[in-house]
Structure formats: C-alpha cells, structure tokens
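Trainee: This is a predicted model, with the sequence first.
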Amino acid sequence: MHEMSIAEGIIQLLEDHATTQDFRRVKQLWLSIGELAGVEIDALRFSLDVVTRDTLADGAQIHIQRVPGQGWCLACSSPVTVHARFDACPQCGKYQVQVTGGDEMRVAELEVE
C-alpha cells in the first residue's frame, strides 16, 4: 500500500515547513490529488489517520479534492477528459491521448498556528 508512504511524505513535508515557517500545529490540510495519480483516496485517508498521531498534524481536518484527468487527443486535436491512463479518446476512439493534467499530488493549502 503506497498510500502509507505518501502519507508519511506529507507529514515529513509539513514538519520541514514547520521548521522554516515557524508554526507548531496544523489545524486543516487541503490536498489536491489527481484522478490519474494512482492514489486510492480511502487508503490515503486511513494512512493519514495513522501517521498524523502524535505529530504536528494530530487532529487536523483533512480535505481531499479530486482533480479530474485531462488529456489531449493527438488524432482529433481535442482536449478530453481522461478517467484512466491509456483509455481511448472519448470523441474519436483512437488511443493517441496524451495526459495533460490530473496526475498530480500536492498540498494545496494549510491552516496552521
């Protein structure tokens, strides 16, 4: 389950920024996770519940925004919504879709004290 290592990486990122930006506690955390990032949201929530215990994010509200997958079809020159990598273009049916978005993972916002 790679979601546990993602959650641990998020906590490490928060701890690093707490040192450089001088905050002691994270009250709310907003994450932006792309639909094509390969992250199971329920597993990530569970992992975050586990790894935030006894850290600066213990008890923080965690908000996860799912970002839809986006692509560009090289065959029909159209922007398309992509739900899985290597799917056919929903407009022309060809398999020449290049992913242009929705594969990112980022901490979008923090509320700290």
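Mentor: Alright, I've got the coordinates.
Trainee: all contacts plus neighbour counts: C-alpha atoms, from now on.
Mentor: Will do.
Trainee: Show the contacting residues for P79.
Mentor: 70-73 (CA atoms under 8 Å, 6 or more residues apart in numbering).
Trainee: ok, now T100?
Mentor: So T100 contacts 69-72 (CA under 8 Å, 6+ apart).
Trainee: Specify the local secondary structure of it.
Mentor: Taken by DSSP: H, G, I helix; E, B strand; the rest coil, the conformation at T100 corresponds to strand.
Trainee: State the distance from it to R106.
Mentor: 16 Å (CA to CA, to the nearest Å).
Trainee: take a look at this one as well, against the first:
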Amino acid sequence: MSPRKGKKRAPVIDSKVTCETFETTDEASLAISETSLAASETSIATSETSQAISVSFRHFSGEFPSWAAFHEGLTEYQDETHQLYKIRSTNSVADRNEQRSATASRRGTS
C-alpha cells in the first residue's frame, strides 16, 4: 500500500435510503353484500397493497479550508437530512512508529 499524499478532502457520502417493502390490509376495503346475508351469499373483497418507498438526499461533498469548516458542514448536513455519521480518524504507520519510538526513548527502552 502506498501512503496517501496531498490535500485532504471530505469523503463523498452516498446518501440513498431505501425502505423495505411492506404489505398492508385495508380493513375499510372489506365490502359485505347486505342483500344476500340470509342466503349466505356474502361477498368480501380484500385489498392488499405492496409499496416500496425510496428517499434520496443530496450528496455531501466538497473541499473545505480547514477541519473546523468540514465538521461544521457535516453537522449542518446531518441536521438537514436527519442522518448521523461516525467519523473515524486513522494514523499512518510512520506516525504510529514515531510515537512508539518517542515513548521508548522517554522510558529508556529504545
């Protein structure tokens, strides 16, 4: 793997939410024929509907002059779309090794 170099950019978040298909039975759609109840010629019509709901949000993307501006923009986006994103940060291997070497030097174990 090669290390990433250059300008840090905000991640592009594909914000498409698709809800599961659901089925409902409309109790009000049950129709009973009252004219032939005595002769047990009752007719009941049941209507079942199946619907899929798809909701799309605008994409969160762009370049920001600072991390503070990025976090402010992300917070506004989360508020507008009612979505929450967990931001993870990573350290490069070189940074991690440098921190470990510094800790070892302070302890005298290098």
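Mentor: The structure has been received and is ready for your questions. Here the structure is a predicted model, which is why all the values come from computation and not from measurement.
Trainee: what's the TM-score for these two chains?
Mentor: For this chain pair, the superposition-based TM-score is 0.28 by TM-score structural alignment, normalised by the length of structure 2; 53 aligned residues with a CA RMSD of 4.2 Å.
Trainee: Turn the contacts of T100 of structure 1 into JSON lines, including distance to S78 of structure 1, neighbour count and secondary structure.
Mentor: Shown next, in JSON lines, are these (distance: CA to CA, whole Å; neighbours: other CA atoms under 10 Å; DSSP: H, G, I helix; E, B strand; the rest coil):
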{"residue": "G69", "distance to S78 of structure 1": "14", "neighbour count": "21", "secondary structure": "strand"}
{"residue": "Q70", "distance to S78 of structure 1": "11", "neighbour count": "22", "secondary structure": "strand"}
{"residue": "G71", "distance to S78 of structure 1": "8", "neighbour count": "20", "secondary structure": "strand"}
{"residue": "W72", "distance to S78 of structure 1": "6", "neighbour count": "19", "secondary structure": "strand"}
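Trainee: Most widely separated two among these?
Mentor: G69 and W72 (10.6 Å; CA to CA).
Trainee: biggest helix in structure 1 by residues?
Mentor: Longest helix of structure 1, by residue count under DSSP state H: helix 2-21.
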